[in-house]
Structure formats: C-alpha cells, structure tokens
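Engineer: dropping the sequence and predicted coords here.
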Amino acid sequence: MITVLHPHEVPKRRPWRRLRRSLVVTMATLTLGTGTAFAAGGGHGHGRQPFLGPLHTVSPVASTVPANGDNNPYGTVVVPQTIGDLHKGNVLVSNFNNSLIQQGTGTTIVQVSPNGQVSQFAQIDPADLPGPCPGGVGLTTALSVLPHGWVVVGSLPTGDGDPAHAQAGCLLVLDSHGTVRTTFSGDGINGPWDMTSVSKGDRAELFVTNVLNGTVAGGGNVVNEGTVLRIDLRLRGDDPPMRKSTTVIGSGFAQKTDPAALVIGPTGVGLGRDGTLYVADTLNSRIAAIPRALTRHSTAGIGKDVSVGGLLNGPLGMAIAPNGNILTVNGGDGNIVETTPRGVQVASRQLDSSGSPPGAGALFGLAVGPDRRSVYFVDNATNFLNVLH
C-alpha cells in the first residue's frame, strides 16, 4: 500500500533537540511498503534513481563490544586494502564509551568482517602515547583509513563522562597493526568529532569537525564556534604521515554540551565529486556546503544551505552515495535520509525504532559498502554494526 503524505502532514519532530526547523520539501512524500519514503519527483531532476530506493533490509552484522566492555560505537569506515592486520572489505568501528557507559572514555577500535567475525584492532592506552593528546583518550566518530594502512581516529576525552571535563583531545595515528605511532594536536584541533579523508600519491587531506570551541565554557548554551579543518598531510610509506598545514575552511557552526549526548555540533562530513565538502549541521537540522574545500585558503563560515529541516532531524553521520547524493542519519528519529547536491530530499528509511522517541541518538557513523549497493551503520542503542542492503 502506498500512503500519500502532504507537506502539512509530515510528522512533527520529536523534542530530542529544541532546534530551528524549516521545511524545504514542499512536494508530496510517498511512503512505500518497504519503509522507504520518497519525495515525489525528487530523483528524476538529476536523472538518478535514489540510492536508498532498492535497499529494503536491515541485517545485524556483529556486536561491536570488545572484551573490555567498551560500547557506544561511533566511527565507521571500510578498510580499502589488505595490509598488516587490516583486511580489505572489513569495517573498523571506534567506541566512545567505556564499560561504565562514561562518554568520552572509549579506547578501542574493533574490526568486523562482512560475515560477522570480530577482532580487536586496537586498545589505546592514554598513559602511553607517542605525542600530546590533551585530556587523554575518548574515541569519536572521526575515523579514516589512509594509504599504507594508516588509521586516523579522533579523541574527545572527558576522563569521567562529564561534559564539563571535556578536553581538546587530538587525532591519533595508528599503523596497520593497531599501534599509535604519532598524534596531531593543537593548531585548531579542539574536540575532533567526525572526519573524512581523500588521498592521492604522497598527499592526503583530512577534513575534521571540531565541537569544543567555547562549548564547555558555555555550560550547555548554544555557542556558534564549531569549525571544520582541512589538515594537509604528506604520506611517507612506513613512516607516519607528516602534518604539513592546517586551514580553517568552515567556522561559526552551532554547538553545545548536552548531558545525554555529551556534545552536539557539526558532525558528519563528506566530499563531493566537485570538491564541495558537505557538513551535517546537527543543531540546525541542516546540510551545509563548503565549496572548493580542497583548495580554499580561508573559511567559508557556516557554508551554503543545501537542505534545511524537512526529513532532516538532527543529522549526525554522513556518507556520499555512489550516485553523488548525500546520506545522513538522524539523531532525532533513527532515520537515514538521502539528499541531492541541489538540496532535494529524495528518500528516507527508518534504521532504528527503539527507545522513546524511536531511534533518538542511536545512529552515528555510516559507510557505503565495497559492493556500492549497501550501507554499513552503527547502532549505539544495541551496540551493533548493521547493514542496509
């Protein structure tokens, strides 16, 4: 059965965030029996079928809880090539909480195979780091794999799970065997929250969102100081990547500390084919665009509006679909949303319906599968890696 929802009948947003909303999808929305919602006519303007259209089934892959009990999976990335202890096609997942469910204290990265085999890739000792990481270790959604098997993961540490004790943290650089070889800290890194990367030859660029600029001092009030950094690296084979320069390419994003979520601010980032960086502006239920992200030498502020409100409800993790559209997962309702670069929300599907309100705060990292026809995502309500296929 197909149910037609007119714009004024779009379900009201749950009170997970007291956010600014504005509806940008003014066309009818079709809800299919598979649970996937489509904005009528949205995909045809680009001549593309929505990526989420053929995806109907959510299947659990494996628990992401390692032996030490770390939980709250955040970062998600597919391993591109086999090297060292990394195996092509497996998924790395970083944990944000320790076994006591204290946020900003997780120290483990697990590796999950498509058939559900799980191994611990790394357990990071905050007392045994090769470089500075102010505050210690609390792994975040920021997780990337670079050539030669270098794994970069963000740390926003609290020590005890209290937002008031959050510190700047760093980016930790691990080799293909899970050993931390160097750290990147300072020079704008302040609560690295999410990240994407691109590499070519002996160069790589990290795009990192930061959420602690003024948030702790703000005491839970919204502070418009969130940033996006481009960190240019030189790749050196068996030697750890070297940080060459850091450029603030986005600034002024809304952020705040929160007792339930620790901190809320700009989260997912994804690089489009034309060099535009898309940013999930979580507090404003907005996708922003930073043009010329690979080459710009100054900030684009909060970027250009791509899409605001509508099906977006506190977007967190982000990935770019094979058709070039933007995939985001909502913190407010457990849905995944597909948006075109022109801002049309063409599809949505519920991935998590647990809790009250359903799916609130359950979804963070997501990554397109190697088959380019599926999406891996973590669900921290169940501490599982799942796949939509």
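Structural biologist: Yep, that arrived.
Engineer: only C-alpha atoms for contact and neighbour calcs from this point on.
Structural biologist: Fine.
Engineer: find the nearest non-adjacent residue to residue 291, please.
Structural biologist: Sequence neighbours aside, residue 276 is the residue nearest to residue 291 in space, at 4.5 Å (criterion: C-alpha to C-alpha, 6 or more residues apart in numbering).
Engineer: hmm, the one you found is touching residue 288, no?
Structural biologist: No - between residue 276 and residue 288 there is no contact under C-alpha atoms under 8 Å: 9.8 Å.
Engineer: name the residue in those two with the higher neighbour count.
Structural biologist: Shown here are residue 276 and residue 288; by other C-alpha atoms under 10 Å, residue 288 has more neighbours (24 against 17).
Engineer: which element is that one on?
Structural biologist: Taking DSSP states H and E as the criterion, residue 288 maps to strand 286-290.
Engineer: what's that strand in contact with?
Structural biologist: For strand 286-290, contacts defined as C-alpha atoms under 8 Å, 6 or more residues apart in numbering pick out 249-250, 276-281, 300, 302-309, 312, 314-315.
Engineer: contact partners for residue 112?
Structural biologist: Taking C-alpha under 8 Å, 6+ apart as the test, what residue 112 contacts is 62, 64, 90, 91, 92, 93, 118, 119.
Engineer: neighbours around the fourth one, how many?
Structural biologist: Neighbour count of residue 91, defined by other C-alpha under 10 Å: 24.
Engineer: cool, and the fifth one?
Structural biologist: Using other C-alpha under 10 Å as the criterion, residue 92 is surrounded by 27 other residues.
Engineer: what does the last one give?
Structural biologist: Per other C-alpha under 10 Å, the neighbour tally for residue 119 reads 16.
Engineer: next one: the third one
Structural biologist: Taking other C-alpha under 10 Å as the neighbour definition, residue 90 ends up with a count of 23.
Engineer: residue contacts, it?
Structural biologist: 78, 79, 111, 112, 113, 114.
Engineer: strands of the stretch 251-389 of the chain, start to end?
Structural biologist: All strands of the stretch 251-389 of the chain, identified by DSSP state E, counting those that start in this stretch, fall at 262-264, 269-271, 277-281, 286-290, 304-308, 315-320, 326-330, 335-339, 345-350, 363-368, 375-379, 384-388.
Engineer: which pair of the contacts of residue 90 spans the longest distance?
Structural biologist: 79 and 114 (11.4 Å; C-alpha to C-alpha).
Engineer: overlap of the contact sets of those two?
Structural biologist: Common contacts of residue 79 and residue 114 (C-alpha under 8 Å, 6+ apart): 89, 90, 91.
Engineer: next, the one to line up against it:
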Amino acid sequence: MLKKNLKALIVINILLWGVFCAIPAMAETVKATETEVSLVDGIAVDKQGNIYIAMRDNNIISRVDTQGNMTRFAGSGEAGYSGDGGKATEAKLKMPAGLTFDKKGNLYIADRENHRVRKVDTRGTITTVAGNGTAGFGGDGGKASEAMLKHPSGVVVDDKGNIYISDRSNERVRVVNSRGVISTYAGNGIDGAKGDSGPATKGQLSKPFGLALDKQGNLYIADRKSNRVRMVTAQGILHTVAGDGGFFFSGDNGPAYRASVAGPTGVAVGKDGTLYIADRNNNRIRAVDTQGMIRTVAGTGRQDYNGDSEVARDTNLHLPFGLALDPDGNLLVIDRSHYRIRKVDPRRGSVKTVAGNGKKMFAGDGGPATGATLSFPQGLIVDKNDNLLISDKGHNRIRQISPDGIINTIVGNGIRGNIGDDLPAMEASIYGAAILKMNKQGELYIVSPSGFTSLIRKIDSSNTMRRVLGTSDENYLEAIAKSKYKGRVQTGELAIITNFSDIAFDHKGNMFISDRLNHQVRKVSASGEITTIAGTGESAHYGDGGPASEAAFRDPSALATDKEGNLYIADGANNMIRKIDTKGIVTTIAGNGKHENTGDGGPALEAGIRNMDYLAMSPSGELHIVGINSYMVRKITKDGRIVRVAGTGYQGYFGDGGPATKAMFKSPASIAFDSKGNLYISDMGNNTIRKVDNKGIISTYAGSGTFGWAQDGETVEIYLQYFP
C-alpha cells in the first residue's frame, strides 16, 4: 500500500495593505443580513447589545442594532486621515481593524494604516488617542499621541482606563495609561516566541493581533505568527496558554498549551473565565476552560459555506478572524471569508448569521461590461456565439459578456464554496474557479485548482452543475497508481498529492488533465476511461523524439490543443513548451530552459520563457502564451519564431487606445480568442478584461478596475503547515 509521502503544505496568506477603492459609504439604514460585509477586521459589542464591525474595504465602522438594522457609525468611506474633533461619520479612516469599548461607552478603533488609535466618544466625536501617523517605533514614556505605532491591529481597555494596543509590526503590545502616557507592555521588538515565565517586556511576540482581558487583569494576546495565545499576568509575567507553535489542528480535550492552533487572530474572555480563540487557519473557534483544557465550540475545519445550524460544531467557518461577547454571553464571530458575522450561543450550541449576505462587493450585471466590478478575473473562454465567459474569481461567479457588451452572471450564487452539484448553475456555489474550458458539445468546464482540493466541474446541456473529477475520485487515483506506482491504492490514499492544473479538449471529445504534482498528463476518453499519456512521474526533462509516456516533465501546467488534435503542454519548471502529436510522440517547440523572457523575433527554441500560466490557440493556428509574472502575451508563429503580441514586460495599467505591445498589465492570467481573431486578456491585477483587435490596438473591454489587489512592497506571509 502506498504511504502518504507529502508532509507539508505551504499556506500563503497575502495581507493586503494597499488602499482599495473608496466604496460609497452607507447612507441609510439597511437590513444587516441583506448587506455585503466584505473583509471585516474588527468587532465589538456595547452594553445594549449593539454590534460594531470594522469594514476594512469600506473604511467605515458599521453598527448593527438589536433589531438587525445596520447604519454607519464612523468613517466617511474615503480612505485617509482627517476629522479629529468633528463628527465620526465625517472622518477618514484607513483600513480600520480592532475595536473595543471602555466602561463609559467610548469606542476605540485601531486605525491600522493610519498607524493610530482613534476614539469615538458617546457624543459621536472622533479624536486620536495614540500614534502620530508615522509608521515606526518610538515615544515610550511620552505622550501617546506623539508616539509611533506600526499597523496597530487590536485594542482593549481595562476598568482603569488603560488602553492596550497590539502594535503588530513592532512585535509589541503597548499601553496608554489614564494620563495619556505610552509604554511597552509586552514584547521586546524581536519576532519570536521566547520569554515565557519572564517579564513580558523582555519576551518575544510574533505578529500580535486580537487582545482580551479577564476579571483578574490578565491580558490575552492572539500571537498569530507564533501560532500561540500568550497571556501577560497582572504582575507582568508572560506565559503561553494555548498553542505549541505547530501550524495545524490538534489537541482537543487536552491541555491547551499542548494543542496546536493555526494563525490565531482573535480572543475573547467570557464571564466564567472561558477563553475563546479564533483559530483562523483551522476554520474553528476553540475554547479554553479555567482548568486549561481546550475544545472546539464552532467549526468543522472545512471552509465551504453550509449555512447556519443548531449545532455550531457542524457549521463550516472560513478564516474566522475576530471575536466579541455580547451582554448575554453569546459569541460574535467574524466569519471573514464567508463575508458574514455569526452568533454562537454557547449554551444551546447554535449558530446564526446576524450580518452579511455572504457576497463580496459586486455590481454591474445587466449593464455595460466596462462599468461592472470584477474581482480577480482569471479564466476566459469564448463560446460558439462569441459570448466571452469570465471566471470572476473573487465574486465566486462565472459571468458572460454578450457581443453587444452587456454583462450578466450565468454560474454561481456568489457564495464562496464548491457545493451545489446537481443544482441549476445559478444556485450552485463556486470557489477558486481559475480556468474555463469548453468541450465540442459546448459544455462549460470549470477548473478549481485550489491547492489540495482540486475540482473539475461542468455545466451540462440542461444548465445543471455536475462534478466531473475531484482529488478523491477513485478512477483518477487508480490511473495514477497504475502508471506511477504499478499497483492499486485505496481511494483517498493519494488525495493530498494530486493536483489538477489545467484541462484541454481535442476534436474527438477526449479531455486532457495536467497533473502538476505528479509531473504527468492524463487523458479521459469520451467514454470515461482514464489513462496516463505523458510523463513517467519523474521530475526531469528527457524523452523528446519518443513516446510521451516515456518522457519526463517538470510541473506541467497549461494545456492547449489544435484542430488536428496535437496537444501542447507548458512544461513549467523546465521553462519549455512541449508538443505531443497525434501519434503520441513528444517534442519541444519553444524554450531554451531559462526562466527569462528573451529571444523575441527569433527561433522559439532559442528563446527564454518566464512563466507559462495559460496557453491558447488562435483561429489562425498560432499558439499564444501568457504568464502572470511575465506581464506579456507572446505567440509562436507557424514558421517557429516567438513574437511578443501584448505587454512590455513591466507591470502597471497603461496603453489603451495604442499598440498592445506598448501596453502594461498586472498579473495577466488567461487569454481567449473570438471567431474574428480578437484577443482577450484577463488583466487580473487590474480587475479588467483587455481586448486586442486585429490591428493590434488594445482597449479595456470589461471591468471598471475598482476592486483591490496587493501592491508592490506589501507583506506576504508564508507558513509551512505540518500534518501530524
């Protein structure tokens, strides 16, 4: 029996510090559960039970009253810094994060990208209580308003009026006393997890986020990057109360300090002393009782949205971010990537949604495509009627642009997840839809190569969502076993090491699948038989001129076919394009093996190719290549030359109305052609679709470009996850 041989999964969390577009602020009262709540970073509850949420994208604080109505409480909706001394609703905030109340009813806001902490008093007036707006560390012993903070993310106030601030990028917790003087309360500024049982100011913290206090004055810190929850006693001694540092899930019903929590970001303490933890990357809420034992109180670990439930532990959460407790002891949870606020009743064990409709900023259906909002548009395909289909990935939809330029949703209910098989396409949920392809019958195939849960689904002729293949598919795994391991395996044995990268169809109805992690290409015949047609499973480069099944590939990714049935493969880590002809013989047709973009105008075999994320064949039979980090589209001409057709190789947004070769893109991810030979490019980082006409002139075809993307210089945190 084959043993699982993959023990690590790189989990990438991109923290978007850049300024998103200013979203029009809420102008009137709306029903909270019918409203979009996108990327909430902070939550608090007042004495009356009203809920306050920090909406990062909108740069506002919203209030949900006890009747479920939402209004704007602070922030004008425009990103910036202004308004001190005036109405909070007219002030500018910039990516607000943690929230808390003091005993007088004043609300405190960690105004993260302004590097300040703001206060909204009971009259609705806003002021700054800490931070001078300069990102850095300094000012201890002086006025808090003159000190430097760097990305303050959490805040809590004790009964004496001391304000505790998680000064995240300074790896510290700072405190502002009742006289307005700031000092360091925990952390020595070194990123780490050392210092337990010693003075908190000499210990190490690692990206501290949420904060909470108990009745005894102990401060709890969600120390995200160290995968721990730390506690500073009232005497100033640092301890770890939960988490052993491992980035995985383990330890329920045992001592919390021996358990594993993954990227905790929120903490709250109940009246009975129970510590609640937003175990973010485990998609769970954990609780630590007063005896130090840990258990799960909400979340299954799965991320697909499955609705509210009478049993919280049966409810899926996705990256729960922050926590707060209401006066009745209910736990409010930021279910961040489900775009909802959920309420967990610890006594009944039930979960209900109190804010958010599960949808992310979305607009434009029924109108001109150029005015629509797109969010990370990636996959493209053109159907037989010249409709352009777009995988609007961030909106969890497939949208269609008709030849007259009108956009509409045709697949997906906007809810993040991959559920709804055998339902009408508009009722199913989709997630991670990166690639779109069509077979000869005109059925739309959706490839979601999202890490280790790869799926291939299709919309059939009855407009119903069907699952085609998943990583636990028994036939698929058996095909791997026969070709690579010369034997049978149990279903699921290879699930964690199988990943679909792309698919393609030939004129006979065969489907080809690039199995990147196994360095092979599979074929699913029209009758459903799965075989391996290329790759020995070895990560290498050899075999040109012989049978493709005896050749070696290294991370094969994008696929395309031509009218004759030849298959083209982006041999990713070999930086080459390989071709398998109709007799099964493999050759290299482009790339010298170097990871660089060189050789334009010359022989394709002598050119360097950097990134081959998508391949497409033009109507005239020329293979086109696009690379997300190459910022260009190139083609291989029929006489074997390589030519740049769009992009300069530098990222940006530029060039509409001029030659495509002088235009700039940001993360171009996919390309498609219509029947007239017009080229469409998913300019993913600019949230637009660009069009290059037959004369080589570029224009924006869809998308207003008003949804955000991480900018240069922003933080990308990479964690290594170990499976026990």
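Structural biologist: That came in fine, so what should we check first? The shown structure was predicted, so the numbers you read here are calculated from the model rather than taken from an experiment.
Engineer: can you tell me the SS state at residue 216 of structure 1?
Structural biologist: helix (DSSP: H, G, I helix; E, B strand; the rest coil).
Engineer: roughly how far apart are it and residue 369 of structure 1?
Structural biologist: Distance of residue 216 of structure 1 to residue 369 of structure 1, given as C-alpha to C-alpha, to the nearest Å: 36 Å.
Engineer: and what of residue 332 of structure 1?
Structural biologist: 24 Å.
Engineer: what about the two, which has more around it?
Structural biologist: Set residue 332 of structure 1 next to residue 369 and count neighbours by other C-alpha under 10 Å: residue 332 wins out with 25 against 22.
Engineer: translate the more buried one into the numbering of structure 2.
Structural biologist: Residue 332 of structure 1 maps onto residue 281 in structure 2 when the alignment is built from TM-score structural alignment.
Engineer: looking at it, that match is touching residue 265, isn't it?
Structural biologist: No - with contact defined as C-alpha under 8 Å, residue 281 of structure 2 does not count as touching residue 265 (9.4 Å).
Engineer: if we can go back for a sec, restricted to helices, list the shared contacts of residue 79 and residue 114 of structure 1.
Structural biologist: Using DSSP state H, no member of these falls within helices.
Engineer: now tabulate these in JSON lines and tack on distance to residue 37 of structure 1.
Structural biologist: Output for these, formatted as JSON lines (distance: C-alpha to C-alpha, whole Å):
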{"residue": "89", "distance to residue 37 of structure 1": "29"}
{"residue": "90", "distance to residue 37 of structure 1": "30"}
{"residue": "91", "distance to residue 37 of structure 1": "28"}
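Engineer: hang on, residue 188 of structure 2 packs against residue 171?
Structural biologist: Yes - counting by C-alpha under 8 Å, residue 188 of structure 2 touches residue 171, with 7.3 Å between them.
Engineer: quick check: nearest residue in space to residue 263 of structure 1, chain neighbours excluded?
Structural biologist: residue 257 (4.1 Å).
Engineer: what does residue 670 of structure 2 align to in structure 1?
Structural biologist: Match for residue 670 of structure 2 (TM-score structural alignment): no aligned residue.
Engineer: give me the neighbour count for residue 670 of structure 2.
Structural biologist: 29.
Engineer: assumed it was part of a strand.
Structural biologist: Yes - with three-state DSSP as the criterion, residue 670 of structure 2 is located in a strand.
Engineer: show me the contacts for it.
Structural biologist: So residue 670 of structure 2 contacts 378, 379, 380, 613, 614, 615, 626, 681, 682 (C-alpha under 8 Å, 6+ apart).
Engineer: give me that answer again for 7 Å
Structural biologist: By C-alpha atoms under 7 Å, 6 or more residues apart in numbering, the residues touching residue 670 of structure 2 are 378, 379, 380, 614, 626, 681, 682.
Engineer: among those, which are located in strands?
Structural biologist: Counting by DSSP state E, the part of the contacts of residue 670 of structure 2 found in strands is 378, 379, 380, 614, 626, 681, 682.
Engineer: just the closest of those residues to residue 479 of structure 2, please.
Structural biologist: For these, the nearest to residue 479 of structure 2 is residue 614 (25.1 Å; C-alpha to C-alpha).
Engineer: count of neighbours near the closest one?
Structural biologist: 25.
Engineer: residue 625 is in contact with that one, correct?
Structural biologist: Yes - here residue 614 of structure 2 reaches residue 625: they are 6.0 Å apart, a contact under C-alpha atoms under 7 Å.
Engineer: in ChimeraX, how would I select the buried members of the contacts of strand 286-290 of structure 1?
Structural biologist: Burial among these is assessed by 16 or more other C-alpha atoms under 10 Å; the matching ChimeraX selection reads:
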select :249,250,276,277,278,279,280,281,300,302,303,305,306,307,308,309,312,314,315
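Engineer: and the strands in the stretch 101-250 of structure 1, which stretches?
Structural biologist: 108-112, 118-123, 139-146, 150-155, 170-174, 180-184, 192-200, 203-210, 223-236, 239-258.
Engineer: in a markdown table: those, plus distance to residue 363 of structure 1.
Structural biologist: Below are these laid out as a markdown table (distance: least, C-alpha to C-alpha, whole Å):
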| stretch | distance to residue 363 of structure 1 |
| --- | --- |
| strand 108-112 | 17 |
| strand 118-123 | 20 |
| strand 139-146 | 11 |
| strand 150-155 | 18 |
| strand 170-174 | 22 |
| strand 180-184 | 27 |
| strand 192-200 | 13 |
| strand 203-210 | 17 |
| strand 223-236 | 21 |
| strand 239-258 | 17 |
